[in-house]
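**Student:** got a predicted structure plus its sequence, pasted below:
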Amino acid sequence: MVIIEQFFSKDEVHQYRFALKQVPWNDGKQTAMGMAADVKQNGQADANDAQVQQLANGVLAKMGTTPKLVSAALPHKIFPPCFNRYSEHETYGFHVDAAIMRLPNSQDVIRSDMSMTLFLSEPDEYQGGELVIATEFGEHRVKCQAGDAIVYPSSSLHKVTPVTQGTRIAAITWMQSLVTDQSMRQTLFQLDQTIQSLAIDSNANRQQLDNLHHVYHNLIRQFSQV
């Protein structure tokens, strides 16, 4: 799990919140598949609406220019971001995201390796509504600042706890990674973050930094699938 602080600035959050007030919303159950539909209670912005599509494209553009996200997920294909809304008493019980997702209005599919939730509501705007991700080390409860995003494996069981007061708004998307192995993605992320830290250190040895670059990119060559 990787938290990306200020994926959106506060101004961008405000612009998206204002725009999302103007778009049509549907029952979120309409987009859930299989067992997930039984535990999904929320609203989802109409993905066929032109303004919603424009907002989704804005998130996509931001994803491509966010180094920490690219480093963590190594995205190859990205599902168009969706926008969800949880009002009082709404929730999404434990579920696993579909492994294969068909891209809208296309015959192409993606394998969901990594999921991303972008929080568009401040934590004090709603009670409850935590994103809970089950891992081998126990459950992690996440409630980020508006504009922050969290990236986590799509294979994990996760849920959104019931909102007891206020409204929770977020964007969600899924990514097919260039690297299918989750443990290797984690190793590559740690290596790349180390390289990026050394790159801005004026005392770092250039030859050693070049060697790390060499190792990193050769691992990408070895483990990526395109």
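**Tutor:** Thanks, I have the structure now.
**Student:** drop to CA atoms for contacts and neighbour counts, all remaining ones
**Tutor:** Noted.
**Student:** could you identify the longest strand within this protein?
**Tutor:** In the chain, with assignment by DSSP state E, the single longest strand is strand 168-177.
**Student:** for that strand, packing partners?
**Tutor:** strand 75-78, strand 82-86, strand 109-111, strand 114-119 (3 or more C-alpha pairs under 8 Å, 6 or more residues apart in numbering; DSSP states H and E).
**Student:** now render the ones you listed as JSON lines, adding mean neighbour count and distance to residue 21.
**Tutor:** Output for those, formatted as JSON lines (neighbours: other C-alpha atoms under 10 Å; distance: least, C-alpha to C-alpha, whole Å):
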{"stretch": "strand 75-78", "mean neighbour count": "18", "distance to residue 21": "25"}
{"stretch": "strand 82-86", "mean neighbour count": "23", "distance to residue 21": "11"}
{"stretch": "strand 109-111", "mean neighbour count": "18", "distance to residue 21": "30"}
{"stretch": "strand 114-119", "mean neighbour count": "24", "distance to residue 21": "16"}
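**Student:** then this one, side by side with the first:
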Amino acid sequence: MLITIANVLSQEDVIELRDKLAALRFEDGRATAGWGAKLVKANQQMRDGVTARLLREEVAAKIRGHAVFDLAVRPRALTPLLFSRYGVGDAYGTHVDNPMMDGLRTDVSFTLFLSDPESDDGGELVIETPAGEDAVKLPAGHLVAYPSTTLHRVAEVTRGERLVAVGWAQSHIRDAARRELLFDLDTARRRLFDRHGKTEDFDLLAKTSANLMRMWAE
């Protein structure tokens, strides 16, 4: 399931984060790419350090605290975030993400957009699906999450600068189809509650959701 999530960061959060990132050093992004991806990766990533680690933790807490992200991803753990910057001419060719990162299995990949879409041209995240390619470019503070099993790329930036935070989650639910079923079920359950309160139908959906989690969770 590919899902876009609005307002993971507020506009105030985005502005503050961009100001902090502007004061930090970035380095060649190929340092974190697999041996095949190094051949097609051209960007910069924030250099590690105390301030960088604090920023990663702050933004990760916002992501994990978002209710829709929690429902869609069912995160067991996140890898440390990467803050990436793409200038004119930078791109990231077609690749699949590493299956293991920082000791975690990567089930879900996500990109949190930090630059305003009108501030640059190109730079779309292009995800391959059975129905064709989905090109994603979202407002600052919005996030897209998708299965880490997919081939994807970042289109070349032709104007301005693309700034994003990217990360990966190991999910309690390994299978993407099962994650989508649980997401749909819990979304329906919450809508039913909003309309009618705690009813017998709500209780039945809650029981089904809980028992499917027991059956599928790792």
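**Tutor:** Ah, there it is. Note that the structure is predicted; figures quoted are calculated from it, not measured.
**Student:** got a TM-score for the two of them?
**Tutor:** Overlay of the two chains. TM-score (TM-score structural alignment, normalised by the length of the second structure): 0.97; 217 aligned residues with a C-alpha RMSD of 0.9 Å.
**Student:** ok, back up a step: residue 157 of the first structure is nearest to which of the helices and strands packed on strand 168-177 of the first structure?
**Tutor:** For residue 157 of the first structure, the closest of these is strand 114-119, at 11.5 Å, according to C-alpha to C-alpha.
**Student:** and the closest one against the second structure, how far off on average?
**Tutor:** For strand 114-119 of the first structure, the mean distance to aligned residues of the second structure following superposition is 0.4 Å (mean C-alpha distance after the TM-score superposition for the first structure).
**Student:** hang on, the earlier thing: got the helices and strands packed on strand 168-177 of the first structure as a markdown table, with distance to residue 64 of the first structure columns?
**Tutor:** As requested, those are exported to a markdown table (distance: least, C-alpha to C-alpha, whole Å):
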| stretch | distance to residue 64 of the first structure |
| --- | --- |
| strand 75-78 | 9 |
| strand 82-86 | 17 |
| strand 109-111 | 17 |
| strand 114-119 | 13 |
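**Student:** against the first structure, where does stretch 148-160 of the second structure fall?
**Tutor:** Aligned by TM-score structural alignment, stretch 148-160 of the second structure falls on residues 154-166 of the first structure.
**Student:** stretch 206-215 of the second structure too?
**Tutor:** Counting by TM-score structural alignment, stretch 206-215 of the second structure corresponds to 213-222 in the first structure.
**Student:** give me the number of residues near residue 35 of the first structure?
**Tutor:** 11 (other C-alpha atoms under 10 Å).
**Student:** for it, give its distance to residue 56 of the first structure.
**Tutor:** Residue 35 of the first structure is 26 Å from residue 56 of the first structure, where distance means C-alpha to C-alpha, to the nearest Å.
**Student:** check residue 33 of the first structure too.
**Tutor:** 21 Å.
**Student:** which of these two has more neighbours?
**Tutor:** residue 56 (21 against 12).
**Student:** isn't that one up against residue 81?
**Tutor:** Yes. Assessed by C-alpha atoms under 8 Å, residue 56 of the first structure is found in contact with residue 81 at 5.1 Å.
**Student:** secondary structure class for residue 7 of the first structure?
**Tutor:** coil (DSSP: H, G, I helix; E, B strand; the rest coil).
**Student:** now for the helix ranked longest in the second structure, which elements pack on it?
**Tutor:** Using DSSP state H to define each element, the second structure has its longest helix at helix 176-196. Where contact means 3+ C-alpha pairs under 8 Å, 6+ apart, helix 176-196 of the second structure is packed against helix 67-73, helix 200-216.
**Student:** make it 10 Å
**Tutor:** helix 67-73, strand 143-147, helix 200-216 (3 or more C-alpha pairs under 10 Å, 6 or more residues apart in numbering; DSSP states H and E).
**Student:** dump those to CSV, plus mean neighbour count.
**Tutor:** Conversion of these to CSV gives the following (neighbours: other C-alpha atoms under 10 Å):
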stretch, mean neighbour count
helix 67-73, 19
strand 143-147, 22
helix 200-216, 14
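**Student:** looking at those, which is closest to residue 10 of the second structure?
**Tutor:** strand 143-147 (11.9 Å).
**Student:** may I have the residues that are in contact with residue 75 of the first structure?
**Tutor:** 63, 64, 69, 113, 114, 174, 175, 176, 177, 178, 179 (C-alpha atoms under 10 Å, 6 or more residues apart in numbering).
**Student:** center of the second structure - which residue?
**Tutor:** residue 110 (1.6 Å; C-alpha atoms, centre = their mean).
**Student:** what does that one correspond to in the first structure?
**Tutor:** Aligned partner of residue 110 of the second structure by TM-score structural alignment: residue 116.
**Student:** so residue 183 of the second structure touches residue 71, yeah?
**Tutor:** Yes. Applying C-alpha atoms under 10 Å as the test, residue 183 of the second structure and residue 71 come out as touching, 5.7 Å apart.
**Student:** returning to what we had before: next, the angle helix 182-199 makes with the longest strand of the first structure.
**Tutor:** Angle of strand 168-177 of the first structure versus helix 182-199, following axes from the mean of the first three to the mean of the last three C-alpha atoms, to 10 degrees, is 100 degrees.
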